[in-house]
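Novice: fold the following and give me the result.
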Amino acid sequence: MASALLPAVQLTPQTPNIPAFYLDHYRRKFAARVAAGEARPLVIPYSLAGPLILPVLYLAIPHTKRPWLYRARFVVAAAMLALNAWTAATTSSTNMAVAYGVGLMAVFGSFWGLAVVVFMRVQFESARVEMRPRKMKKNDVGEAGPDEQAGGGGGGGFVYAVIDGQPVPDESVAATIGEYEYYWQTYPETGSFLQRLDWVWDLYTSFRGTGWTHAIPSIPSPTRPKDPHSSPPPAVDLSSIPLATRTGYHRSQTRASFHRNRLLHMLWSYLILDLWTITARHDPYFIPGPVPNTPLPPLPPLLASLPPPLLSVLRTALGSLGILAALGLYMNLYQLLAFSLLRGSSNSPRGQLWQYPSIFGSFPRTVLTRGLAGLWGGWWHQTFRLGFTAPTVFAVRRGWLDARPRAASTRLLALFVAFLLSGALHAAGGYTAIPHTTRARGPLAFFVGSFAGVVAQTAACALCRPWIERVPRPWRGVGNALFVALWMHATMGAVVEDMSRAGLWLYEPVPVSVVRLVGVGGMQGEGWWRWDRQFLPRWYSGRHWWESGIRL
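Specialist: The predicted model follows:
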């Protein structure tokens, strides 16, 4: 109802804290829409029905010997898509990051749900690394010393210890190898419902496929078996897990190195985000963002004195840095918490170090050697890769596309589909945000533009290969880095502006502001504690019992 909406934002030169002003306006606007029955908050478990609960429950029911149930996957997929569309159309949050995340959840939940339910034959083909008690007694042959633990990548230096004649990849495996054996577990069709649910839950929540036969090639993984359904189940060759892949994704061999690495990344990300919030928010480009036909608040004197090209570069760099630091903080925190919670489960590989490879690849091995293609195909976190490539893989398996490994048409289409889906994913984040000023064409233009950049650079390098090969390798790296920087600067403004209009930068990424605590920066009324009750989970009572739950 239009009457439930607040009037447009009215700023005055005396407004002391523009970000706080906009945050309060957006929150009151959403509260009015909820009260009018036009919107609903994100509620767990109700809002997870489409992206998580329905596909997981369906896959927990055996269908390999029930053709009618297997055919019902299309009905399940349709219901899943309908629920996700309903969530995207009606749900948001007063937490600006959650509001943006609703769209990501609904759209990627659709992509990933389709991949697992329809495109992949998981009950027929997928298998994961599992462990079971072994009858043999522990008989240590020898253990590797500290010098042997620091090896190179791509298949060398991966042995942490040799126990009972078996090379093991890290100390978490070494603690179990004497009592347990590792094998490839297919769908436990004859197991209990809880056993099947555990298998499906692990598959559905392992977006990169860690520990599965369908793991993405970027991360360190054991060699896949030729036939995981053979009897007895094939053993896992743990010694085949490389310390690092050719794109630079690496694993830790000791708990101390894992914790040190993740905590260090979190520390730098935390400090960067803390500084980011008191720096970028002074620029109205980020708060409230460039809205068509709406003048921005005046620039601070320092920014107003910068030449427009330099100001544009600064904004692109700040936007990129904010995104990268947020991913670094929360993804490393997730790994740290997941490993810490599961390491007590000594009979599950999910609590072992090799299951938690690094978030990003190696910048020198990817971007400096392959340019824009290396940035997206190797260095970037690859979390959504399986969902983005599943449609093309399915089309190849059905014979609709050329199945030859180097078929240019198939590779080009796969690349375009992946970037297009990524654009749709980020456009959905803006759609579910409280401000209705985002434009889907911004994220779509950025990611389709990245596709064009990858194709253009790859084609140019292929045509100029005889001349490029004469250039010393370090200078080739400089050229790749320069091309990536220029292309990203030329295109990234589209997605950063859309995030600005979505109010995403109003989110307080850290609860305690160290910078504000020591009295540096900040705006009027801002203290060192940054999270109010809108940032914390709380109970929500809906109009129906199934709509009640934990509100985010």
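
Novice: contacts, neighbours, all on C-alpha from now
Specialist: Fine.

Novice: what about the strands in the stretch 101-250 of the chain?
Specialist: Ranges of strands within the stretch 101-250 of the chain are 127-133, 161-163, 166-168, 180-186, based on DSSP state E, counting those that start in this stretch.

Novice: which one of those lies closest to Ser218?
Specialist: Smallest distance to Ser218 across these (C-alpha to C-alpha): 17.3 Å, for strand 127-133.

Novice: okay, the angle between the closest one and strand 180-186?
Specialist: Interaxial angle of strand 127-133 relative to strand 180-186 (axes from the mean of the first three to the mean of the last three C-alpha atoms, to 10 degrees): 150 degrees.

Novice: for strand 127-133, packing partners?
Specialist: strand 180-186 (3 or more C-alpha pairs under 8 Å, 6 or more residues apart in numbering; DSSP states H and E).

Novice: tell me where the stretch 351-500 of the chain has strands.
Specialist: For the stretch 351-500 of the chain, strands defined by DSSP E, counting those that start in this stretch do not occur.

Novice: rebuild the strands of the stretch 101-250 of the chain as JSON lines, extending it with distance to Ser239 and mean neighbour count.
Specialist: As requested, those are arranged in JSON lines below (distance: least, C-alpha to C-alpha, whole Å; neighbours: other C-alpha atoms under 10 Å):
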{"stretch": "strand 127-133", "distance to Ser239": "13", "mean neighbour count": "20"}
{"stretch": "strand 161-163", "distance to Ser239": "10", "mean neighbour count": "21"}
{"stretch": "strand 166-168", "distance to Ser239": "5", "mean neighbour count": "22"}
{"stretch": "strand 180-186", "distance to Ser239": "12", "mean neighbour count": "21"}
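
Novice: another sequence for comparison is provided below:
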Amino acid sequence: MADPRTSFSRYLTEKNESELHVLLKQGVFKPLFLYHVVSFNFLPWVALLIPKRQGGQYFRRLVLALNLAYGIEALRTNRALLGGNGYMIGMLVAWWLIWSATLFVFSDVERDFQRIERTTTDIDGPGLKPGREISSRANTMHSDVDNHAQFYWQAYPSKFTHRIEWCAGLLFNLRGPEWNWRAPRLGPIPKTVNEQLKSGFLSKHHRIENDASCLTAKVRLRRAFRTCLTSYLILDALKVIMMRDPYFRGTVEVDVVPPLPFSFLASIPLGVRFYHCFFSCMGVYIALNFVTSFNPICFLGLSLAFPNASRKLTGAPLDSAWLYADSFGPFFSPTLDHGLAGAWGQWWHQLFRYGFTATARWVLSLLPTSWGTKSDVKRVTYIVIGFALSGFVHACGSYTQFKGTRPLTGPFSFFFLQSLAIIVEYTFKAVIVPKTPMSSTPRWLRRTTNATIVFFWLLLSGGLIADDFARGGLWLMEPVPFSPLRGFGLANGQGWWCWQGTWFAYWSDGTYWGSGVRVI
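Specialist: This is a model prediction of the structure:
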């Protein structure tokens, strides 16, 4: 007999699909077509390919305006259930608008961006492989004894075929591991690579280690496979737990005792809140680890398996292990030593960091010079803008979910409050503490205080976003195609295969623009 609690989770998913189908038929919402997704991503790529001397800057502004117009329309009317009950629609649209503005307005693509590229050398002597160009900032390079490679900075290419993959690498990149805007918290750059680049950018902002201390490509690939498998199994376990709990099925306003073995938490003050926040955080953390593990598996794995094809397709050194750092940093040391700022800035993923900081930098450029150059003003601007944009991205995801959510008072408030808490934390530590006897407290006491503040602050504020995740049906999605736990009977009646129904279907309202392959 099927467990009614787990069966009800699947029933809710099917019910949402039926309700959305009716609303689409009535014209309340519009379907999300595949051509929407393709054009939203393809147009910025085309805009990047056109140099400024050929009118590229005007076309980029036009594409940004078109994407902004469509993005607003998509947030208002386009709905699909794929991706967390529609959560990914709003989240990706919001981020893509921020990223497009970063590339087209806040930056000059041809002046500001450079990528680390590699050219092979002849064994008999140095020399660039024919067909590969070097930017004006490239310098005399030393060959790597292992693969006879030379590394250099490549600016906006003049050759069109080179520009195609260079622009694609810039557009579809989040942390920039091979770019001059490389996220600060990525792994070490090999010393030999940095010596060849000699621009000083990496040596100022990143750890430089001897090649012997860096992970090899095969070790990095094995770690990625291990992370992928471990995350898969944990996601399966989290899904089984969440299927049995009414809270994660959307019953947020009613106090419900958690299912066994967590029912004892109901007798502990804040116990149920901790349980909900913890599993919500774990769900996001493990899901991101799982998804991002495919980056090294696909790109590093394929470049190792087909090295010649990889080097013909792109100048980026895709077989270099230092491109594939872990998505999350260490948790304990940053949190214990730096509190909230350490937890958010050094532990949590930095996938959207450059888009947020570029926006903050642009805002600072609009301020009077006497303000924009002050360290405190810059610090507050970066913190507030960064968390406000993060709140905007997650609020848009909440807004496009096919359920009654609270985007402003939920996810946006959660992230914006984090910025205020970090500012208060910094002010207290930098201004108040040095003037009191607490400045000489032992390290263990400071760490204990940081841990206590972080724990209770996130526990109290975490409900804003955790409740909205549950309310919007984010946890109704099936994260894995087949479930070992459910297959062995830990969720009665579920079976091994989890992905039921279809993801895509043809839809037509009788018009040209209203017809196509719909994302379900």
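
Novice: now distance to Trp376 of the first structure too, for the strands of the stretch 101-250 of the first structure, in CSV please.
Specialist: Shown next, in CSV, are the strands of the stretch 101-250 of the first structure (distance: least, C-alpha to C-alpha, whole Å):
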stretch, distance to Trp376 of the first structure
strand 127-133, 27
strand 161-163, 35
strand 166-168, 32
strand 180-186, 31
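
Novice: contacts only, for the residue lying closest to Leu68 of the second structure once chain neighbours are set aside.
Specialist: Spatial nearest neighbour of Leu68 of the second structure, excluding adjacent residues (C-alpha to C-alpha, 6 or more residues apart in numbering): Leu97 at 6.6 Å. Residues in contact with Leu97 of the second structure (C-alpha atoms under 8 Å, 6 or more residues apart in numbering) are 64, 67-68, 71.

Novice: again with Ala451 of the second structure
Specialist: Counting by C-alpha under 8 Å, 6+ apart, Ala451 of the second structure makes contact with 335-336, 339.

Novice: for the strands of the stretch 101-250 of the first structure, which one sits closest to Gly289 of the first structure?
Specialist: Closest approach to Gly289 of the first structure among the strands of the stretch 101-250 of the first structure is made by strand 127-133 (45.3 Å; C-alpha to C-alpha).

Novice: the closest one vs the second structure, mean deviation?
Specialist: Strand 127-133 of the first structure, aligned to the second structure and superposed, deviates on average by 1.8 Å (mean C-alpha distance after the TM-score superposition for the first structure).

Novice: gap between that strand and the chain center?
Specialist: Centre-to-centre, strand 127-133 of the first structure and its host chain are 26 Å apart (C-alpha atoms, centre = their mean, to the nearest Å).

Novice: who touches it?
Specialist: With contacts defined as C-alpha under 8 Å, 6+ apart, strand 127-133 of the first structure is touched by 179-187, 211-213, 228, 236, 347-349.

Novice: now with 6 Å?
Specialist: 179-186, 211-213 (C-alpha atoms under 6 Å, 6 or more residues apart in numbering).

Novice: any chance of the residues you listed in a markdown table, plus distance to His381 of the first structure?
Specialist: Output for the contacts of strand 127-133 of the first structure, formatted as a markdown table (distance: C-alpha to C-alpha, whole Å):
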| residue | distance to His381 of the first structure |
| --- | --- |
| Glu179 | 35 |
| Tyr180 | 32 |
| Glu181 | 31 |
| Tyr182 | 28 |
| Tyr183 | 28 |
| Trp184 | 26 |
| Gln185 | 27 |
| Thr186 | 27 |
| Gly211 | 17 |
| Trp212 | 18 |
| Thr213 | 19 |
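
Novice: now, among those residues, which is nearest to Ala407 of the first structure?
Specialist: Among the contacts of strand 127-133 of the first structure, Thr213 lies closest to Ala407 of the first structure (C-alpha to C-alpha), at 23.6 Å.

Novice: now which residue in the second structure aligns to the closest one?
Specialist: Aligning on TM-score structural alignment places Thr213 of the first structure opposite Asn180 in the second structure.

Novice: okay, now its match: neighbour count?
Specialist: 18 (other C-alpha atoms under 10 Å).

Novice: which residue is the nearest non-sequential neighbour of it?
Specialist: Counting by C-alpha to C-alpha, 6+ apart, Asn180 of the second structure lies nearest to Gln114, which is 5.6 Å off, once chain neighbours are set aside.
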